[in-house]
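K.L.:
turn this into a model:
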Amino acid sequence: MTSSTTAPAPTWEAPLAGAPLDATVEVPGSKSLTNRLLVLAALAEGPGTLRGALRSRDADLMIGALRSLGARIEEGDHPSTLLVTPGPVTGDTEVDTGLAGTVMRFLPPFAALADGPVRFDGDPAARVRPMLPVLAALRSLGITVHDPATGSGDSAALPTHLPFTVEGRGSVPGGAVDVDASESSQFVSGLLLAAARFERGLSLRHIGTTLPSLPHIEMTVATLRDVGVVVDDSRDGMWDVSPGPIAARDVRVEPDLSNAAPFLASALVAGGTVRVPGWPTLTTQPGAMVPDLLERMGGTYTLTDGVLSVTGAGELHGIDVDLHAGGELAPTFAALAALADSPSRLRGIAHLRGHETDRLAALAREITRLGGQAEETRDGLVITPRPLRGDVVRTYADHRMATSAALLGLRVPGVRVEDVGTTAKTLPDFTGMWLSMLDSVA
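P.N.:
Predicted structure coming up:
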């Protein structure tokens, strides 16, 4: 279900690409890694440092939430350097999740370690995002979770969405729990991140029919192992986390490869070359899929000394791709598909209906608004290219809807992006970065 507004939001005129590009784009740190590392640093045995951390609305919401739960987080010599000093997890506080899935799904297990109640709420659009799997898991582990409007007894109905209260009691017994993470891998990651602090650790089994964004769970497991937590993931859909200390670290955050996607994709739309430095050789980020996907759609790429370069000739070919492991890339590739020379099918992304908005409905609606043809399927989209025209593209408070609209605007005159400021969720200076890229021409 998409969110709505009572009055039209301001629009941003998406600039056309006047010439082939020759740009280098410095992409900020990964949101996914930043927020995982912040949680682990706040649960660690001593002070730690994050360097190159993302500073955006999502990351700042996580910082604010962890501060309210007892951690001290200060800036170093740069806003992207964060000094984290753990403290006792404190309750009788409130967590503002905004529209950040990592905050609303990662922190309820953390809050269960608090010494009192922790109340969670967020943006109006966040109140439709599913929460039941992680809250049901906590209740099965003996933690009281309730809707603040209906009472706190153990027999009270379990909340399925924000707002809710986690009655922290200072410790979590841990043990075995079943979770249906079909709607979001974040339900698994949130429980795993706090599990080493549970008295008996955690044995988690996924019981759903599908598991989206598995690379994000692999990212969680890798970050846990990096801080010394013992995780056994040798069985499909099962994770065993042993109780034990979480080591403090001084760590550098990788660039956000999914946020790099629309910039790199610009080379295919406008022609020319776009480079992103700091691209890792090995990574658990789903954005690692981007170069190969862009190549399949008509581009070429090289990775030399950590710099990924993508080159295009302004030609785009349709693609049939399963994005189950990287659903966050779907808006970028939907925009490319709308500009391609043949139809595309994006599959394996039914879970996007529960993201910041119903992304499948939103993408289909907005591509159609511009004259294209985009149809929802059971688990994705079929996009058949048609001549596009300028119009307002609604973003539904979704940062990736805004960046995909900017990509369309490189080729389609008159594209106006509603509420482009929503990109501050993960890219605080998106419009400045976009205009700077376009100023660098071949």
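
K.L.:
from here on, contacts and neighbour counts on C-alpha atoms
P.N.:
Noted.

K.L.:
how close does residue 46 sit to residue 110?
P.N.:
As for residue 46, its distance to residue 110 is 17 Å (criterion: CA to CA, to the nearest Å).

K.L.:
out of the two, which sits in the busier spot?
P.N.:
residue 110 (27 against 15; other CA atoms under 10 Å).

K.L.:
shouldn't the more buried one be within a helix?
P.N.:
Yes - with DSSP: H, G, I helix; E, B strand; the rest coil as the criterion, residue 110 is located in a helix.

K.L.:
for comparison, sequence B:
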Amino acid sequence: MQISRYSAPEFDPYGDQRQTDTDDGWLAPVATAPLEASLSLPGSKSLTNRELVLAALADGPSVLRAPLWSRDSELMIEALRALGTGIEPVSGDGEYGPDLRITPAAELTGSTTIDCGLAGTVMRFLPPVAALALGPTTFDGDEYARKRPMSGVVEGLHGLAVDLDDDGRRTLPFTVHGTGRVAGGALEIDASASSQFVSALLLSAARFDAGLDLRHVGDRVPSAPHIEMTIATLAARGVEVRTPEAGRWIVEAGPIRAIDVDIEPDLSNAAPFLIAALVAGGTVAVTGWPAVTTQVGAQLIDLLPRFGAEVELDGDRLTVRGGGVDGGIRGVDLDLSEAGELAPNLVALAALANTPSRITGIGHIRHHETDRLAALATEINGLGGHVTELEDGLLVEPAPLRGGAWRAYADHRMATSGAILGLAVPGVVVDDIGTTSKTLPQFPQLWERLLA
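P.N.:
The predicted structure is shown next:
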């Protein structure tokens, strides 16, 4: 089966988010035969939102080709527009929507409110941008967004003498009183709760009067590859980030070059589809796989064989072959400190394995869209599984699973994890499959066509 490009009479960035088969949610399809599927995926959320910020701060117009159209990217687009950036769709041959032309504002303006939704990239990347705008900018978001860690950004801006009013909470909501400039200079922050604290400051640093000499103090920074992604996107625009020692990043003041950028497919969003080959058996291929990338989803090439998959990369086509649950899925002992966003889908796979798994280095994902460790343990155990929370991970032991309700907690990775389990367990009902619109609006259609 070949999964073709997304098609509709007119492009709809949120696709068809119907709740099918039950009034209580989305009945996850069961795999009744080995798979033989090939698909392409929309652009990377992490790259799209970084490039949107850099394009808004650049020295001229930029075009993003094949960007992601999803709730997170649209929240970023609307936020940058509110600060005065010109952003408009332009014709392109992208499979999942139009390209984007970004025209920087002559002068960024505040006096606005930004809805962050549940997007960490919006709530963390944009306060330093708002500090470069004239006027107050208030940040708020979904209910759970107020629980997500923001201390590294808040304290970082305080350390740069930016007037930020948060009533001492170190969380949303808060107001940045921009003056049109940030002095910059030396700064220390604790980024052990999120690598996005570092990326947030680096993305705007070249526009600070004295650049930035940033030091991390505290435990190791999780998801370090995301910082490397930020450094690479800056380098492509002529901004050098020097790292004279671990945990220190230096950016000189200077222009951010306007360039046209091709956005890579989202490799983390490939995870549930590739995992499906292990659960259902057969093969699943993802096309457009980049030869060189900073995305943590690239680690799937090494991670999936540990569960028993055969993985082959031929040009830009990555193929995964698995034997299905009857053929045996191996348990694993993994440290996912660099790839925490893959953890929910891999934990779902581990719940179907025939030997125990210990997945650690992911304590920081308690502070993602939801407390993912507690959510995974609760939902898998609710289906008859045996998952124990550890200080920084999960112990997953084999247990027969049964159908039942699966709560997504407004978390796209939790929703896709429920779909993975539903391949092998009849009757899994995901309460809110529409939450996948955060990064992959077309997930329900692609998933069902995967099994067609």
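
K.L.:
superposing both, give me the TM-score.
P.N.:
The TM-score (TM-score structural alignment, normalised by the length of structure 1) is 0.94; 423 aligned residues with a CA RMSD of 1.1 Å.

K.L.:
can you show me the helices along structure 1?
P.N.:
Secondary structure of structure 1 (DSSP state H): helices located at 31-42, 57-68, 101-111, 132-140, 186-195, 214-226, 257-270, 290-296, 330-338, 359-369, 399-409, 430-439.

K.L.:
tell me which other helices or strands the fifth one touches.
P.N.:
Read it as helix 186-195 of structure 1. The helices and strands touching helix 186-195 of structure 1, judged by 3 or more CA pairs under 8 Å, 6 or more residues apart in numbering; DSSP states H and E, are helix 31-42, helix 101-111, helix 132-140, strand 202-206, helix 214-226.

K.L.:
hmm, back to that, out of the helices of structure 1, which is closest to residue 311 of structure 1?
P.N.:
helix 257-270 (5.6 Å; CA to CA).

K.L.:
mean deviation of the closest one from structure 2?
P.N.:
With mean CA distance after the TM-score superposition for structure 1, helix 257-270 of structure 1 departs from structure 2 by a mean of 0.3 Å once superposed.

K.L.:
quick one: the residues in structure 2 that that helix pairs up with.
P.N.:
On structure 2, the counterpart of helix 257-270 of structure 1 by TM-score structural alignment is residues 267-280.

K.L.:
list the buried ones in that stretch?
P.N.:
By 16 or more other CA atoms under 10 Å, the buried positions in stretch 267-280 of structure 2 come out as 267-280.

K.L.:
would you turn the residues you listed into a markdown table with distance to residue 119 of structure 2?
P.N.:
Output for the buried residues of stretch 267-280 of structure 2, formatted as a markdown table (distance: CA to CA, whole Å):
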| residue | distance to residue 119 of structure 2 |
| --- | --- |
| 267 | 18 |
| 268 | 16 |
| 269 | 16 |
| 270 | 20 |
| 271 | 20 |
| 272 | 21 |
| 273 | 23 |
| 274 | 25 |
| 275 | 25 |
| 276 | 27 |
| 277 | 30 |
| 278 | 30 |
| 279 | 30 |
| 280 | 32 |
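
K.L.:
without its sequence neighbours, what residue ends up closest to residue 407 of structure 2?
P.N.:
Nearest non-adjacent residue to residue 407 of structure 2, counting by CA to CA, 6 or more residues apart in numbering: residue 431, 5.4 Å away.

K.L.:
the counterpart of that neighbour in structure 1: neighbour count?
P.N.:
Following TM-score structural alignment, the counterpart assigned to residue 431 of structure 2 within structure 1 is residue 418. Neighbours of residue 418 of structure 1 under the rule other CA under 10 Å: 22.

K.L.:
could you do residue 437 of structure 2 as well?
P.N.:
Residues lying near residue 437 of structure 2 (other CA under 10 Å) number 22.

K.L.:
check residue 91 of structure 2 too.
P.N.:
Residue 91 of structure 2 is flanked by 11 other residues according to other CA under 10 Å.

K.L.:
circling back: and among the helices and strands packed on helix 186-195 of structure 1, the most buried is which?
P.N.:
Of all these, helix 101-111 has the most neighbours on average by mean count of other CA atoms under 10 Å, namely a mean of 26.

K.L.:
I figured residue 19 of structure 1 was touching residue 267, is that so?
P.N.:
No - look at residue 19 of structure 1 against residue 267 with CA atoms under 8 Å: they stay out of range, at 10.6 Å.

K.L.:
one step back: ok now do the residue nearest to residue 407 of structure 2, which residues does it touch?
P.N.:
24-26, 405-408 (CA atoms under 8 Å, 6 or more residues apart in numbering).

K.L.:
over to residue 264 of structure 2?
P.N.:
Contacts of residue 264 of structure 2 (CA under 8 Å, 6+ apart): 43-44, 47, 66, 288-290.
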